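Pasted the sequence and its predicted model underneath.
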Amino acid sequence: MQVADVFQEAHGRAPEGVWRAPGRVNLIGEHTDYNDGFVLPFALPWGVSVAASRRADRTVTVRSLQAPGEAHTLDDLDRAEGWVRYAAGAVWALRDAGYEVGGADLVLDGDVPPGAGLSSSAALEVAVAVALDDLYGLGLDRMELARLARRAENEFVGMPCGIMDQAASALCTEGHALFLDCRSLAYRNVPLDVAKAGMRFLIIDTGVHHELADGRYAQRRRECENAAKRLGVAALRDVTDLNDALARLDGAERRRTQHVVTENHRVEALVGLLRAGAVTEIGALLNASHLSLRDQFEVSCPELDVAVEAAVRGGARGARMTGGGFGGSAIALVPADRVASVQESVNRAYRERGFAAPRFLEAVPSPGARRLA
């Protein structure tokens, strides 16, 4: 295992263990998580592995096979920079919550495509949290680890995300999607056997790298919070009469509300189809979700719109942008015998518009965080 070998070379001893947490793709339920709504992600084959051992002192060393690392003490974790902040944030969140976590050596290896909206940051946070939980015998359940990983991203990194990404990384199971109520944190894994239905999930990485911390994501969140205040509800999830709510709002707040409320309905409808074994019938919901994200939530971009439209033209049953938006990836539900034609359709559309060629990845519902060695 390469990450363990690199740990051995760096520290002169074998790691105490190797842990892995996956990235995720969200099948449906976008920008609903921080509105106390419903989401339906599944874990991906790609993720972050961490070889780790405890230290007797208060030092935390973090390095990666992909980038240089840093060393900090438990008292100056806030000085961490760049990608190291996600790992340092996981250590900080555990300690700040009162858990006895000491020094550690961490060597990471990630293969989540960066910037593609597949949640490499959550995979990193959860991998470190799971490793430290095991190393220090904390005995935390996976939802608590997801909550702490989210806190690391919210309060330490400064990205106001909801809990979906960390929960998917920590809780997903192979061959299933995670139906999560982001208010109560109740969840269940819903069977998602696309191969049995003769289908494939194709991720179309537009190559447009996004940085959600640039302010646009936070702006959408503020607009949702302001709309909820004007409507007198705790969160947009609580809107029960959409027509009345829309009549009381205007501008961006009206559009954001329309998306969140209808997206929650789409999540529940899609779960119903999956439970009925109707995988091939979910495409219309994916299409509707994309249109809502494009027109009501305004987080798409030309490359995503072209990818979705061309995928459907090429034979996909449905497609939508996935992730926070402003770039990243789309996901398409494609009959197994139409994968090549969908790829060609998207490639042709990109060439015609002068876009850089996209990357295609098959998304297989995979296991969540676990110990490898």
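Structure's in. What do you need? Residues are numbered from 1 along each chain as shown.

For the rest of this, base every contact and every neighbour count on C-alpha atoms.
OK.

Buried residues in the helix ranked longest in the chain, which are they?
Of all the segments of type helix in the chain, defined by DSSP state H, the longest one is helix 251-275. Buried residues in helix 251-275, counted by 16 or more other C-alpha atoms under 10 Å: 252-264, 266-268, 270-271, 274.

Residues in contact with that helix: which ones?
28-32, 35, 37-40, 179, 190-192, 220, 223-224, 226-227, 236-237, 239, 242, 246, 279, 281-282, 285, 289, 292-293, 296-297 (C-alpha atoms under 8 Å, 6 or more residues apart in numbering).

structure B:
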Amino acid sequence: MILGTNELASRFEGVFGVAPDGVWQAPGRVNLIGEHTDYNEGFVLPFAIDRTARVAVRLRPDSTLRMLSTFGNQGLTTADTGALDRSTARGWTKYPLGVIWALQQRGLPIPGLDLLLDSDVPRGAGLASSHAIQCAVISALNTLTAAGLRVEDMVLATQRAENEFVGAPTGIMDQSASLRATPGHAVFLDCRDQSVRLVPFDAEGAGLVLLVIDTRVSHSHAEGGYGSRRESCELGAEVLGVKALRDVGMEDLEEASGLLDAETFRRVRHVVTENDRVLRTVGLLEAAGPEAIGPLLDASHASMRDDFEISCAELDLAVDAARSGGAIGARMTGGGFGGSAIALAPAGAEPQVRAAVERAFAQAGYAAPDIFSVRPAAGAMRLA
């Protein structure tokens, strides 16, 4: 349960002995469809969820950083804005430290600060918990330092923090969703030019529910699987003579199969077909509503399982069990190698879907998954 704004501010004052300058929040996200297309300059369709990271922040007159969270046992962390060291950053503090470092790289002087973090975005679940922290922090610093950053600037700064400070080779989808989302809509993002179109996604109005199935298999973008997939995509683009796989069309796949080794071709085929699925999903949402997109969710999961090979046994079981329980479509979401699946189901079938997944996990001897519903929520904002 996330702390209320006043309670977080009160906790801050109890820890640091003075009231914060303000409280900001930024949401996690679910990616409805469009996986591993962002760093290939393609299309994605995420939405912000009603799970958020909140930070109470106060600027200091010196260069000292003091950071504490309401969860875990890391305790109070101290650092100096003039001597940030990515090699010694640990745990969740990598994310605010990375944001401060990235802003410094833009030539912005960042003073010391006190920060208290609270979050109910599940960590390691593929719901962008790290980006929620980064987006809350950069929103706070943009306001408190009067930096005047546009949302596009904040997207790129948090990406640089993630890539170069944290060491995770991610694209711009997660922070774009967290910073630019609105309630009741998915964010149709062109990752080449950052252009955005908000697409209505009212599952509840269509008599549907979107369930997140957290397999509790933790993943990390800073580990090798994510990076190796990105390298395969870059190799494919180089061999095919294009700037990015965004420039390869469905009609080019037959020729590509003769130019690429089998594994690289499978990686390329996933990205190309996933871009096509994003575009078709947007079209269906605008023309027919969310009840029409189930088969595209299923096809996306099959592509991630077979071509991109980023699923795992628990994710596959979650998807299959949800479908057998009555979901109209299901897929893993996020970077893969663990994390969460999503299932779009008739509201009346929610109990059966939950029961089917829980039963399947118990029979397989897996830890019980955490299953909860989400709805499209607002992006980052100041609360106090």
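On my side now, so go ahead. In this text, all values refer to a predicted model and were calculated from it rather than measured experimentally.

Which members of the contacts of helix 251-275 of structure 1 are classed as buried?
Among those, those classed as buried by neighbour count (16+ other C-alpha under 10 Å) are 28-32, 35, 37-40, 179, 190-192, 220, 223-224, 227, 236-237, 239, 246, 279, 282, 285, 289, 292-293, 296-297.

Go through those and flag which are in strands.
Among these, the members falling in strands are 28, 38-40, 179, 190-191 (criterion: DSSP state E).

quick check: stretch 160-169 of structure 2 aligns to which part of structure 1?
Residues 151-160 of structure 1 are the counterpart of stretch 160-169 of structure 2, counting by TM-score structural alignment.

contacts for the matching stretch?
Stretch 151-160 of structure 1 is contacted by residues 78, 85-86, 89-90, 92-93, 122, 125, 161, 212-213, 218 when judged by C-alpha under 8 Å, 6+ apart.

Give me the buried entries from those residues.
Neighbour counting with 16+ other C-alpha under 10 Å marks 85-86, 89-90, 92-93, 122, 125, 161, 212 as buried within the contacts of stretch 151-160 of structure 1.

which among those gets closest to W46 of structure 1?
For those, the minimum distance to W46 of structure 1 (C-alpha to C-alpha) is 12.2 Å, reached by A122.

The closest one maps to what in structure 2?
In structure 2, A122 of structure 1 lines up with H131, judged by TM-score structural alignment.

Just give the nearest non-adjacent residue to that match, would you?
Across the structure, with C-alpha to C-alpha, 6 or more residues apart in numbering as the measure, the residue nearest H131 of structure 2 apart from its sequence neighbours is Q175 (5.7 Å).

ok, the one you found - contacts?
In this structure, Q175 of structure 2 makes contact with 131-132, 135, 155, 158-159, judged by C-alpha under 8 Å, 6+ apart.

gap between it and T158 of structure 2?
To T158 of structure 2, Q175 of structure 2 is 7 Å away according to C-alpha to C-alpha, to the nearest Å.

which residues are common contacts for these two?
When contacts are counted by C-alpha under 8 Å, 6+ apart, Q175 of structure 2 and T158 have 131, 135 as shared neighbours.

on that earlier part again, most neighbours among the contacts of Q175 of structure 2, which one is it?
By neighbour count, taken as other C-alpha atoms under 10 Å, the most surrounded of these turns out to be C135 (34 neighbours).

can you tell me the helix or strand for that residue?
Counting by DSSP states H and E, the element that carries C135 of structure 2 is helix 129-144.

After that helix, which helix or strand is next? Please name it.
helix 151-160.

Quick check: the helix or strand just after that following helix compared with structure 1, mean distance?
Downstream of helix 151-160 of structure 2, the next assigned helix or strand under DSSP H and E is helix 173-180. By mean C-alpha distance after the TM-score superposition for structure 1, the fitted helix 173-180 of structure 2 averages 0.7 Å away from its aligned residues in structure 1.

Now do the buried residues in helix 173-180 of structure 2.
Of all the residues in helix 173-180 of structure 2, those buried under the rule 16+ other C-alpha under 10 Å are 173-180.

re earlier: touching, the match of A122 of structure 1 and D174? I think so.
Yes. At 6.3 Å, H131 of structure 2 and D174 qualify as touching, with contact defined as C-alpha atoms under 8 Å.

which neighbours do these two share?
In the contact map built from C-alpha under 8 Å, 6+ apart, the residues linked to both H131 of structure 2 and D174 are G28.

list the buried ones in stretch 242-259 of structure 2?
For stretch 242-259 of structure 2, burial by neighbour count (16+ other C-alpha under 10 Å) applies to 244-248, 253, 256.

Sitting in helices, which of the residues you listed do you find?
Using DSSP H to define helices, the subset of the buried residues of stretch 242-259 of structure 2 located there is 253, 256.

Quick one: the buried residues of stretch 242-259 of structure 2 as CSV, columns for distance to V15 of structure 2 too.
Output for those, formatted as CSV (distance: C-alpha to C-alpha, whole Å):
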residue, distance to V15 of structure 2
A244, 48
L245, 49
R246, 48
D247, 52
V248, 54
L253, 58
A256, 59
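
so which of the buried residues of stretch 242-259 of structure 2 would you say is closest to R66 of structure 2?
Among the buried residues of stretch 242-259 of structure 2, A244 lies closest to R66 of structure 2 (C-alpha to C-alpha), at 41.0 Å.

Can you tell me how far the residue nearest to H131 of structure 2 is from P200 of structure 2?
Taking C-alpha to C-alpha, one finds Q175 of structure 2 at 20 Å from P200 of structure 2.
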